[in-house]
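>>> could you look at this predicted model? Sequence included:
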Amino acid sequence: MHELYQNTREELINIWKLGLAAVLSAAIGLERELQHKSAGLRTNTLVGIGSALFMLISKSGFFDVLDQSIVLDPSRMAAQIVSGIGFVGGGIIFKQQNEIRGLTTAAAIWLSAAIGAACGAGLPILACITNVFYFVAVLICPFLWRSLGGRFHARDEMGISTVIRYRNREGGLQGLLQEIQEAGFEVRSVVRLERVDTRFRFSTVGDLSADVETAEDHIFDAYLTVHGMNSLTELFHVLSHLEYVISITVTTSQANLSGEV
């Protein structure tokens, strides 16, 4: 009877560990789900539960075969969880144009596995504190960064929409793009329109690495999207000093500058 009580008590403790792993990892998954990420509530919950179960198996699943000649190392299972979860996280990270996406979601899955393993290993307080630190990192830290706004805003990378009217001289658009890049900005997209008899016609769309043979007095409008760490006024200043530039309109979500040169 006493042995039955002990077994039941151990099973209830193990169920509690699994339940705690499910709750903590589900909290992480819910935050990812609300951010519309690919790996959300279900993925993180399953990773946490699975990691906890593996740890419980490693700790308690072989008591019936143990004897003096058999030595077990439960830490091996934790090492395998760390390496195995890397395949799941690696499948979430992908590159889109010049941006890397999915890093935070992959790290969240990795952390869910660690929290689940901690629950399975019998470290509930450590698992709960780690969960709190996760929400501090993904919710409170970005809020604090945004609240500092004015001090660090100049160092944030900005997406800038630019419309430049220029004469086809001194290298044309190629020279214009080179000046923008030398000023510390990266050109993401370009569309060029040629002005003919006050009407527009498309001359080139997309990649403008090749020059179009036109008369030097032809006027073009270039629509550019650029990204950079420098300020809006710096870009306007660089472009306004080019002799063949007629007018400039530079726009971000925070400001708008326009003028004729």
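Looks like it arrived, so ask away.
>>> all contacts plus neighbour counts: C-alpha atoms, from now on.
OK.
>>> go ahead and flag the most central residue of this protein.
residue 101 (4.3 Å; Cα atoms, centre = their mean).
>>> verify the stated contact: that one with residue 90.
No. Using Cα atoms under 8 Å, residue 101 is not in contact with residue 90, being 11.2 Å away.
>>> from residue 185, how far out is the residue nearest to the centre of the chain?
For residue 101, the distance to residue 185 (Cα to Cα, to the nearest Å) stands at 21 Å.
>>> same thing with residue 259?
Applying Cα to Cα, the value for residue 259 to residue 185 is 20 Å.
>>> quick one: which of these two has more around it?
With neighbours defined as other Cα atoms under 10 Å, residue 259 and residue 185 compare such that residue 185 has more, 23 against 11.
>>> who's in contact with the closest residue to the more buried one other than its chain neighbours?
The shortest distance from residue 185 to any non-neighbouring residue, by Cα to Cα, 6 or more residues apart in numbering, is to residue 228 (4.4 Å). Residue 228 is in contact with 157, 158, 159, 184, 185, 186, counting by Cα atoms under 8 Å, 6 or more residues apart in numbering.
>>> okay, now the fourth one: neighbour count?
Applying other Cα under 10 Å, we find 15 residues neighbouring residue 184.
>>> got it, and the first one?
When neighbours are defined as other Cα under 10 Å, residue 157 has 13 of them.
>>> show me what contacts it?
Residues near residue 157 by Cα under 8 Å, 6+ apart: 227, 228, 229, 230.
>>> and here is the other one:
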Amino acid sequence: MEFNFLLRMVVAGLCGAFIGFERKNRMKEAGIRTHFVVALGLALMMIISKYGFQDQIGWSNLGLDPSRIAAQVVSGVGFLGAGMIFMQRQTVKGLTTAAGIWATAGIGMAIGAGMYWVGAGTTVFVLFAQKLLHGRFHWLAAPKSDQMTIRFDNEPGNINQILERLKEKNITILSFHAENDANDPSEIILEIFIKIPGAVTIEQLLPIIQELSSVRSVEVG
């Protein structure tokens, strides 16, 4: 019986590692080791929840709830996933990775409960969905935020010209700050935070700004 339990944990760990490998290839916060340990640990918790108290079944005045540990684990994994979420340049990062940790926990629990096909099938479905949806459909891509530093000639109307050019391309301006270059009074430095639609890349945006005659240089990040 315990060999079967070990097999469940191995299968759960492998399923988690597959999901972690996909996340690692996209340079996300949680990779192979994190997903492997989450799936393995959750399979162990599920096995304990189902079978860890069988030696107490014959005790008098004893009531057992096999789902109790599993329910608490689902709540606890939420804290682990929350640690993957953070703000960067006024955009929330890590939501997909956090959801992946939560889904991996469910896969580990399913396999720990002996539902091999459900756990393995969910793993394949998660990997397929990530591969299919990531960057394949532009209308599904989330907006991205970034910072640009633009140096341009200190002439009237140049700032408005740059801002209008961005708005023409549906670029949302979150904030901006402009000041004269201390070393070159003829130049203005514009630091601007923008939100870019998912279908637009920063590589597509740079030529739009650089083609303005007043712009001297553009830096991103």
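Received, thanks. Because the structure is a prediction, the values reported are computed rather than measured.
>>> report the TM-score for the pair.
With the length set by TM-score structural alignment, normalised by the length of structure 2, the two chains reach a TM-score of 0.74; 206 aligned residues with a Cα RMSD of 3.7 Å.
>>> just to revisit the earlier point, the residue nearest to the centre of structure 1 -> structure 2?
If you follow residue 101 of structure 1 across to structure 2 using TM-score structural alignment, you land on residue 93.
>>> tell me how far that match lies from residue 86 of structure 2.
On the measure of Cα to Cα, residue 93 of structure 2 and residue 86 of structure 2 end up 5 Å apart.
>>> which residues of structure 1 fall in helices?
2-34, 41-60, 75-90, 103-120, 124-135, 141-147, 172-182, 232-240 (DSSP state H).
>>> out of these, flag the one nearest residue 199 of structure 1.
Closest to residue 199 of structure 1 of the helices of structure 1, according to Cα to Cα: helix 172-182, at 19.7 Å.
>>> and the longest strand for structure 1?
Longest strand of structure 1, by residue count under DSSP state E: strand 185-196.
>>> which parts of that strand are buried?
Counting neighbours by 16 or more other Cα atoms under 10 Å, one finds that the buried residues in strand 185-196 of structure 1 are 185, 186, 187, 190, 191, 192, 193, 194, 195.
>>> in a markdown table: those, plus distance to residue 22 of structure 1.
Output for the buried residues of strand 185-196 of structure 1, formatted as a markdown table (distance: Cα to Cα, whole Å):
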| residue | distance to residue 22 of structure 1 |
| --- | --- |
| 185 | 46 |
| 186 | 44 |
| 187 | 45 |
| 190 | 49 |
| 191 | 51 |
| 192 | 55 |
| 193 | 57 |
| 194 | 61 |
| 195 | 63 |
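>>> ok, so of the residues you listed, who is nearest residue 120 of structure 1?
residue 186 (48.2 Å).
>>> list the contacts for the aligned partner of that closest one in structure 2?
Aligned by TM-score structural alignment, residue 186 of structure 1 pairs with residue 173 of structure 2. By Cα under 8 Å, 6+ apart, the contact list for residue 173 of structure 2 reads 163, 166, 167, 192, 193, 194, 195.
>>> which residues touch the counterpart of residue 19 of structure 1 in structure 2?
Residue correspondence to structure 2 (TM-score structural alignment): residue 19 of structure 1 is matched to residue 10. Applying Cα under 8 Å, 6+ apart, we find residue 10 of structure 2 in contact with residue 40.
>>> please apply the same query to residue 183 of structure 2.
Contacts of residue 183 of structure 2 (Cα under 8 Å, 6+ apart): none.
>>> so how far is residue 68 of structure 2 from the residue located most distally from the centre of structure 2?
Relative to the C-alpha centroid of structure 2, counting by Cα atoms, centre = their mean, residue 60 is the outermost residue, at 49.1 Å. Remark: distance between residue 60 of structure 2 and residue 68 of structure 2 (Cα to Cα) = 20 Å.
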